[in-house]
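# sharing a model prediction with you, sequence too.
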Amino acid sequence: MEFVLAFTGSRGDVQPGLALGVQLRALGHDVTMAVPPNLADFCRRAGIPTREFGADTKELLDSALVSSELKSANPLTRLRALARLTVRDGRRTQTELLELTAHADALIGGSVGQERLLNVADARGIPYVPLHYCPLRRNSVASLLPLRAAPGRAHHLSWTALEQLTWLATRSAERELAADLGLPPPTSPPATRIAQRGVPEIQAYDPVLFPGLAQEWGHDRPLVGFLDLTPQTRAMIGEDSTDLDDWLGAGSPPLYVGFGSMTIADPDRLARTFTEVADALGLRLLVAAGWSEFMAGESSDRVRVVRAVDHATVLPRCVAAVHHGGAGSTAAALRAGIPALVCWIGADQPMWGRRLDALGIGVGLPVTRLDRVTLTRAVRELLRPERAVAARRVASAMVAPHEAVRAAAALVEVSARTPVGAGPYRPSRPSRGGVR
């Protein structure tokens, strides 16, 4: 079969999709990755045919729309920004995806930009298979609320409210985008329309983190586990961290710090905070500078700064991790069996911080509250022996990466055979190559 895997966002949004694409290609299918221009080479180095689509993620994250309006304290400002983000470059990305899916049997993609992916799939008359990295639909287990003891119904109502508010903010933009493809105007939120199509929404995170959620959602939203690249694929993309071996082996396990694609406000102050706290606690620091190049040039005997690391091989050699709470970073620290401090900025990050806290394996803290006192207190909490024991226990219960990827690929294969209505752009000839 022929699959197009389209992902917008940061590397954390693209990498699980790439892991799935590598597995589908190994099974004999034709696979094309469609990703932002700044992440295209990353996918190509993995040996997967890749096309650029949409906006450059780094430019988008640095724009006022995302860095300011979408993070505004005013809810109305955030909703207006969300509406603008929905339609931003919408026509261009839909046109690009329409071309890419001319012979596709299914379109796979994340929750970012799901409106456009769903439109293109409907226009082509093919299934859209969602890949989610955290709970995004109504449920009574995972909370949008910062209340650990909130009843399940409160969780459910919070998701319902978010879904309806988002729909009210984006409805007009969605109808414009649908009309461009000759589709009828949508009358319900994307979550409702996706559920009506009978295709499972693959939950690419571990069921051990949300007890009871797999049972509540059943086959509609199967929890397969976190998707990750194989060591072979990491070597192909040039993420071998063997150059760190000597430094890691020359002293005690370091504290890992990495904020991924997040933009750091006042990075110089934050760098001083980390070095002062590490010195006071007698810790070495391993810093992954990421897109923001945080602490670049700070390397010394006790501080090592690199652009990126192979989480799978490096994090197990660290005493604990400090990260922004992206699903990928969270998964990496969990698999390594080390406690983590989530210094969250927004989106799903606070949820991950609360989950780690509830499981006794981490702490959540808004990055705006990060100073010498709060960081010292949080890191000391991570260094408590019982935190390390709990982290290792959770790691041992997680789904292995290869099992998660295989399960996701099997669901994609089944979903591609799910009958859907023929859309206005469905090609008359069958897909090329691959197995059926």
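Looks like it arrived, so ask away.

# from here on, just use CA atoms for contacts and neighbour counts.
OK.

# and stretch 254-263, how far apart are its ends?
Distance across stretch 254-263, first residue to last, is 23 Å (CA to CA, to the nearest Å).

# helix/strand/coil for E293?
With DSSP: H, G, I helix; E, B strand; the rest coil as the basis, E293 sits in coil.

# neighbours around the closest residue in space to it that isn't next to it in sequence, how many?
In this structure, E293 finds its nearest non-sequential neighbour in R307, 7.1 Å apart by CA to CA, 6 or more residues apart in numbering. By other CA atoms under 10 Å, 15 other residues sit near R307.

# so who does R307 touch?
A288, A289, G290, E293 (CA atoms under 8 Å, 6 or more residues apart in numbering).

# possible to save the residues you listed as CSV with distance to D41, neighbour count and secondary structure?
What follows is the contacts of R307, written out as CSV (distance: CA to CA, whole Å; neighbours: other CA atoms under 10 Å; DSSP: H, G, I helix; E, B strand; the rest coil):
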residue, distance to D41, neighbour count, secondary structure
A288, 20, 23, strand
A289, 19, 21, coil
G290, 16, 20, coil
E293, 19, 21, coil
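
# between the residues you listed, which is closest to A106?
Lowest distance from A106 to those (CA to CA) belongs to G290, with 32.7 Å.

# surely F53 and T95 touch.
No - in terms of CA atoms under 8 Å, F53 does not count as a neighbour of T95; the distance is 9.6 Å.

# want to compare, so here's the second one:
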Amino acid sequence: MLGLAFELRTHGVDVRMCAPPDFTDRLAEVGVASVPMGFAVRELVASKPSPAEVAAALVAEHFEVVGTAAGDCDAVVASGLMPAGVRSVTEHLGIHYVLAALHSVGLPSLHRPPGPRPGKPFPPGETDLRVLWKIDAERVDALYREPVNTHRAALGLPPVGNVRDHSFTARPWLAADPVLWPFQDALGFDVVQTGAWLMPDDRPLHAELVEFLDAGEPPVYVGFGSMQMASAPDAAAVAVEAIRAQGRRVLVSRGWADLAPVDGGDDCLVIGEANHRELFRRVAAVVHHGGAGTTTTAAVAGVPQVIVPQIVDQPYWARRVAELGIGAHHEGPTPTVESLSTALELALRDDTAARAAEVSATIRTDGAAVAARKLIDLIDPHRKTTTPPTPADGSG
């Protein structure tokens, strides 16, 4: 979303972002006006409240916080697992609305079944995708329809009968690279695939990290981002042992799992936040959870990947990386030294590295620019937009 914000600002468009309070500091760091909204994600994941309570509270935030923040705006771009209620706010304000998905797990398709949601179970043995996606819509309604329609009534808006499809609109945007996440045959939707939204990042790598990188052969990076790795509390120790078994140095990113050093070995460095677009060009492989951003950034860098998927879209990213030959899919969310070593052996092969470099040249880096132009054309069809050319190395 910040990638889109940056592109819009290059065209003189003001941007205001509603986001969980976890990200207030990052938004301030890059100078994007922010409005804290909803729960702190890290605390929410740890507390595990009931889905119905979370759904009702988020709908209220969408109507109240987004409703106020968007009062003087021309359009709202919504994302998230289910931003129910945001479209209602734009209807009330008489402004444009776009639903942007970073993956298509929740978009009805004739090629795959819905992902997991709480609620009504699927009939045993049912394989008709139309039936399964209808039940998926019913699950969304069970969580969101009552609070959405209660707030709509307060604004004088009529009720909606299918919250999922109302939130998606007939033309949702898919902000994912078509090589990494090809999508076709949407069931009842005209999906607009823009390419992934990448944010420019000119933050320098800190001195200790540069010194470590310069001190030897490229290390293997391991980090699980916002995943807390509850099923793998020893993930750091397992990863370090498996990487060392390949004769490689180790770079551990703490992340929300708070990965920590396992010993004082000088072949291992633990880091915090870093510029992945720069860092991944200097490592031998990236071991991660398979988030949309990390997967795409590693693919752009041309570095082999090992994905240990945890939730939602991550198993698909893992399968796709394996299909493309640019890395390994670790089966299951809990790595062992043996299972991770097997995956690393594949990722660290010369042919995998060559394939990763080959595929990197096919990954689009202009997705945010494409989306910004589409959004500006939606708001003001007569306004001309110009976008600086993307550097050949994909760094723009």
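Alright, I've got the coordinates. None of the values given here were measured: they were computed from a predicted structure.

# what about the second structure, which of the contacts of R307 of the first structure hold up?
Conservation of those in the second structure, assessed by both residues aligned by TM-score structural alignment, their matches' CA atoms under 8 Å: retained contacts are A288, A289, G290.

# alignment lookup: the last one to the second structure.
Right, G290 of the first structure. Aligning on TM-score structural alignment places G290 of the first structure opposite G255 in the second structure.

# count of neighbours near the closest residue to that match other than its chain neighbours?
Take G255 of the second structure and drop its neighbours on the chain: the residue closest to it by CA to CA, 6+ apart is G225, 4.8 Å away. Other residues near G225 of the second structure come to 20 when the count uses other CA under 10 Å.

# cool, T127 of the second structure as well?
The local packing of T127 of the second structure (other CA under 10 Å) involves 12 other residues.

# so how far is F226 of the first structure from A204 of the first structure?
5 Å.

# pull up the overlap in contacts between those two.
Residues touching both A204 of the first structure and F226 (CA under 8 Å, 6+ apart): Y133, A404.

# quick one: the helix ranked longest in the first structure to chain centroid distance?
When the first structure is parsed with DSSP state H, its longest helix is helix 152-180. Chain-centre distance of helix 152-180 of the first structure: 20 Å, with CA atoms, centre = their mean, to the nearest Å.

# and the next helix or strand past it?
The C-terminal neighbour of helix 152-180 of the first structure among helices and strands, as given by DSSP states H and E, is helix 190-196.

# packing partners of the helix or strand just after that following helix?
Using DSSP H and E, the helix or strand that follows helix 190-196 of the first structure in sequence is strand 202-203. Strand 202-203 of the first structure sits against strand 128-132, with contacts defined as 3 or more CA pairs under 8 Å, 6 or more residues apart in numbering; DSSP states H and E.

# report the central residue of the second structure.
The centre of the second structure sits closest to A292, judged by CA atoms, centre = their mean, with a distance of 3.9 Å.

# give the contact list for the closest residue to that residue other than its chain neighbours.
Among residues not flanking A292 of the second structure along the chain, L102 sits closest, at 6.8 Å (CA to CA, 6+ apart). Applying CA under 8 Å, 6+ apart, we find L102 of the second structure in contact with S79, L174, A175, A176, A196, A292.

# among the residues you listed, which one is most surrounded by other residues?
Using other CA under 10 Å as the neighbour criterion, A196 leads those with 31 neighbours.

# picking up where we left off before, of F53 and T95 of the first structure, which one has the most company?
Using other CA under 10 Å as the criterion, F53 of the first structure and T95 rank with F53 on top: 23 against 15.

# contacting residues for whatever residue of the second structure lines up with the more buried one?
Under the alignment by TM-score structural alignment, F53 of the first structure pairs with M37 in the second structure. By CA under 8 Å, 6+ apart, M37 of the second structure lies in contact with C18, A19, P20, P21, E61, V65.

# need the contact list for the counterpart of G225 of the second structure in the first structure.
Taking TM-score structural alignment, G225 of the second structure has G260 as its aligned residue in the first structure. Contacts for G260 of the first structure (CA under 8 Å, 6+ apart) come out as A288, A289, G290, W291, S292, H323, H324, S329.

# these: which two are farthest apart?
Greatest spacing in these, by CA to CA: S292 and S329 (15.8 Å).

# if you count surrounding residues, which of those two has more?
Taking neighbours as other CA under 10 Å, S292 of the first structure and S329 compare with S329 leading, 21 against 18.

# before we move on, back to that, for I95 of the second structure, state which of the contacts of L102 of the second structure is nearest.
Of all those, the one with the least separation from I95 of the second structure (CA to CA) is S79, at 16.7 Å.

# that closest one contacts A101, doesn't it?
Yes - look at S79 of the second structure against A101 with CA under 8 Å: they come within range, at 5.9 Å.

# what number of residues lie near I48 of the first structure?
Neighbourhood size, I48 of the first structure [other CA under 10 Å]: 18.

# can you tell me which residue in the first structure aligns to D267 of the second structure?
In the first structure, D267 of the second structure lands on R302 (TM-score structural alignment).

# show me what contacts the match of G290 of the first structure?
With contacts defined as CA under 8 Å, 6+ apart, G255 of the second structure is in contact with G223, F224, G225, S226, M227, Q228, G272, E273.

# wasn't the third one part of a strand?
It stands for G225 of the second structure. No - the assignment for G225 of the second structure, made by three-state DSSP, is coil rather than a strand.

# picking up where we left off before, of the contacts of G255 of the second structure, buried ones?
G223, F224, G225, S226, M227, Q228 (16 or more other CA atoms under 10 Å).

# biggest separation within those residues, which pair?
Taking CA to CA, no two of these sit farther apart than G223 and Q228, at 10.6 Å.

# compute the distance between L283 of the first structure and T376 of the first structure, please.
For L283 of the first structure relative to T376 of the first structure (CA to CA), the value is 11 Å.

# how much space between the residue nearest to E293 of the first structure and L24 of the first structure?
29 Å.

# tell me the one of the contacts of M37 of the second structure nearest G332 of the second structure?
Proximity to G332 of the second structure was ranked across the contacts of M37 of the second structure by CA to CA; first place goes to P20, at 28.7 Å.

# contact partners for the residue of the second structure positioned farthest from its centre?
Distance to the chain centre peaks in the second structure at G156, reaching 34.6 Å (criterion: CA atoms, centre = their mean). Listed by CA under 8 Å, 6+ apart, the contact set of G156 of the second structure is empty.
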